[in-house]
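Engineer: just coords:
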């Protein structure tokens, strides 16, 4: 009976399209897949099974499950997608496993600098922060900027001053120190000259750095009210200099959400994701060309980004509850939960 109803609905809409309506405005109404759902990622890159011990693999999977269940519980209980996104990312920011918050990588100067962004698909309101060093949970700062300021993005000292005014948790920079991240910096610096010119871009992104730059965390969600939200948080790129900022805090590149289409969180080589406005491009392909979420994500991640020389991935969810986890790297830490409570966790390119 359900399939018969859908068939009748599609036939009716097709008849309507013959009246000369713009085809973009005459899209078919697709069957809803999930009343609510959530997707997370913990970064993409050269993640190979041979390089992860069984113990470390289990540790990653446990943290991914812990994080996604926080957001799932919020959604199941009727909470908002924006709350689910923030609280889920908080869990990953508090873990040293991921390059965000506690586990952030080190800059060339030996500091940890954080970027984050969040977006509400219902209102298109958004908030972002860049280059903070003392805010424990950057995604919470991005949320505060969205909710409690007239601005979209704040950076550096100003963003930290705002965080203090908002009563967010401020920590000593030493809180973000992790030995393995510090040793990664030392390894890269020992193999490179102390001065890197702008025209040495190709040398700057050597294999060591490339494998260290993908550790972003993100979350997208659809709630029971049909609202989408997306958020992303990162420590950036190991050995970054000159206040480099990637795609994570840039709305439309690292994060985008629109109830009319989808919610997207990116992880990858930020410079390329900025140039191609990855998150918004996926939404635009759906809105203006009528592509499905899967088709749009595949086109951007498997074609547009690689053609320019970049790599990485996205997680996304559309207004019908369809979920995608598209990446062109050896692996991406990822997980999904649907409205039935079914959990999927993945690491490698399987």
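Structural biologist: Thanks, I have the structure now. Just so it is clear, the model here is predicted, and its values are computed rather than measured.

Engineer: only C-alpha atoms for contact and neighbour calcs from this point on.
Structural biologist: Noted.

Engineer: neighbours of residue 179, just the number please.
Structural biologist: Residues within reach of residue 179, counting by other CA atoms under 10 Å, total 11.

Engineer: What residues sit buried inside the longest helix belonging to the chain?
Structural biologist: Assignment by DSSP state H gives helix 54-76 as the longest helix of the chain. Across helix 54-76, burial judged by 16 or more other CA atoms under 10 Å covers 60-61, 63-65, 67-72, 74-76.

Engineer: Mind giving me the packing neighbours of the next helix or strand after that helix?
Structural biologist: Downstream of helix 54-76, the next assigned helix or strand under DSSP states H and E is helix 81-93. Contacts defined by 3 or more CA pairs under 8 Å, 6 or more residues apart in numbering; DSSP states H and E place helix 81-93 against helix 54-76, strand 114-120, helix 138-148, strand 216-222, strand 228-234.

Engineer: So which elements touch the fourth one?
Structural biologist: With contacts defined as 3+ CA pairs under 8 Å, 6+ apart, strand 216-222 has these neighbours: strand 37-45, helix 81-93, strand 228-234, strand 262-268, strand 312-318.

Engineer: quick one: which of the helices and strands packed on helix 81-93 is nearest residue 162?
Structural biologist: Of all these, it is helix 138-148 that lies closest to residue 162, at 8.2 Å by CA to CA.

Engineer: Second structure for comparison follows:
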């Protein structure tokens, strides 16, 4: 089997050395070169033809984002960003994912005595997975033209009543690698009165708040980082915080968000399986669930539980996924009733939401 050829780009000699050492732990990876700045990297890409690039952001001569944007326009290739897990690092990394980076990893620390093995394992896994990805630059999304649907409220106001379990359907989304952009495409296509949406995206704690803020700016819905006990409302989308699992519970009058500080599930916290299971228990047939691009299989079994509970279930197709791990695992498990390209998913979610949610009628 051919080894994955990697070019490490970072202005820090220490980080270049640490990255090279960790990648060398995997016999399936070969570090073919390093570069201290984008100008050197540009020439080494031409000379060495690497399979994957690891890229720092703050570098001399040209910042990493500008270099990434030029690279994805002129020579698209899998890029893994090396990021600091800070609010500022989150903003830059999310922008890099918009521009076409496949994934990101934490910048290695000089003190790796207690974490070298775990860090090396994560870095090697992400680089090998990136080598199989289909890099793509940000896609322009044509927003859905959804005509307003008038009800009797336009003529006669209705007396406000408390919510019931038989009310509006709830949409739940799970995603990982490539998912920040896939989630954007879905949320950007939603009207302001869309059914409530809950999202579990595998993302670090420092990134989930900035990610929710970015989604709020690009969507007609109100998007926020979920809080414990927060009521789930039409026209709102809730992003799982990177530090807790997100669940949906019925509190006797309405659905609310619940945050759970339990152990990682499928090595993830938040976990898609946890969100999907909570929906199967609390909403069942009133759920519309979709599993988007991502590495691994988190969410596959939860999606099957939802399908068995009568929910409508979808997955993103392989051609439009950056990594068809999670949706592919769910499809092979028989957990999804439909498989669609990314740019068709929002319209299908809205169509399903307009149908009576009795399970059998959703076709």
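Structural biologist: Now that the structure is in, tell me what you want to look at. Please read these numbers as outputs of a predicted model, since none were measured by experiment.

Engineer: Report the TM-score for the pair.
Structural biologist: Put the two chains on top of each other and the TM-score (TM-score structural alignment, normalised by the length of structure 1) is 0.30; 180 aligned residues with a CA RMSD of 7.0 Å.

Engineer: still on that earlier bit, so which of the helices and strands packed on strand 216-222 of structure 1 is the most packed in?
Structural biologist: Using mean count of other CA atoms under 10 Å, the stretch among those with the greatest mean number of neighbours is strand 228-234 (a mean of 37).

Engineer: Can you name every helix or strand that whichever helix or strand comes after that one contacts?
Structural biologist: Note on strand 228-234 of structure 1: by DSSP H and E, the next helix or strand toward the C-terminus is strand 255-257. Judged by 3+ CA pairs under 8 Å, 6+ apart, strand 255-257 of structure 1 is in contact with strand 114-120, strand 228-234, strand 262-268, helix 278-289.

Engineer: Contacts for strand 255-257 of structure 1 next, please.
Structural biologist: Contact with strand 255-257 of structure 1 is made by 117-121, 124, 228-232, 248-249, 262-266, 279-280, as judged by CA atoms under 8 Å, 6 or more residues apart in numbering.

Engineer: Residue 294 of structure 1 and residue 55 of structure 1: what is the separation?
Structural biologist: 33 Å (CA to CA, to the nearest Å).

Engineer: Then residue 280 of structure 1?
Structural biologist: 37 Å.

Engineer: before we move on, the earlier item: residue 130 of structure 1 is nearest to which of the helices and strands packed on helix 81-93 of structure 1?
Structural biologist: Nearest to residue 130 of structure 1, of the helices and strands packed on helix 81-93 of structure 1 and by CA to CA, is strand 114-120 at 4.2 Å.

Engineer: Give me the angle between that closest one and helix 81-93.
Structural biologist: Relative orientation of strand 114-120 of structure 1 versus helix 81-93 (axes from the mean of the first three to the mean of the last three CA atoms, to 10 degrees): 160 degrees.

Engineer: contacting residues for the residue nearest to residue 71 of structure 1 when sequence neighbours are not counted?
Structural biologist: Leaving out its chain neighbours, the residue that sits closest to residue 71 of structure 1 by CA to CA, 6 or more residues apart in numbering is residue 84, at 4.2 Å. Residue 84 of structure 1 makes contact with 70, 71, 72, 74, 75, 221, according to CA under 8 Å, 6+ apart.

Engineer: Any buried residues in the longest helix seen in structure 2, and which?
Structural biologist: Ordering each helix of structure 2 by length in residues (DSSP H) puts helix 116-131 first. Buried positions in helix 116-131 of structure 2, judged by neighbour count with 16+ other CA under 10 Å: 116, 119, 120, 123, 124, 126, 127, 128, 129, 130, 131.

Engineer: of all these, which comes closest to residue 67 of structure 2?
Structural biologist: residue 130 (18.4 Å).

Engineer: Make sure that closest one is actually in contact with residue 52.
Structural biologist: Yes: using CA atoms under 8 Å, residue 130 of structure 2 is in contact with residue 52, at 6.9 Å.

Engineer: Let me know how buried residue 189 of structure 1 is, in neighbour terms.
Structural biologist: Residue 189 of structure 1: 15 surrounding residues under other CA under 10 Å.

Engineer: Roughly how far does it sit from residue 221 of structure 1?
Structural biologist: Using CA to CA, residue 189 of structure 1 is found at 39 Å from residue 221 of structure 1.

Engineer: who's in contact with residue 295 of structure 1?
Structural biologist: Residue 295 of structure 1 makes no contacts at all, as judged by CA under 8 Å, 6+ apart.

Engineer: Give me the distance between it and residue 284 of structure 1.
Structural biologist: Distance, residue 295 of structure 1 to residue 284 of structure 1, using CA to CA: 12 Å.

Engineer: again, but for residue 190 of structure 1
Structural biologist: From residue 190 of structure 1 to residue 284 of structure 1 the distance is 44 Å (CA to CA).

Engineer: which one of these two has more residues nearby?
Structural biologist: Set residue 190 of structure 1 next to residue 284 and count neighbours by other CA under 10 Å: residue 284 wins out with 16 against 9.
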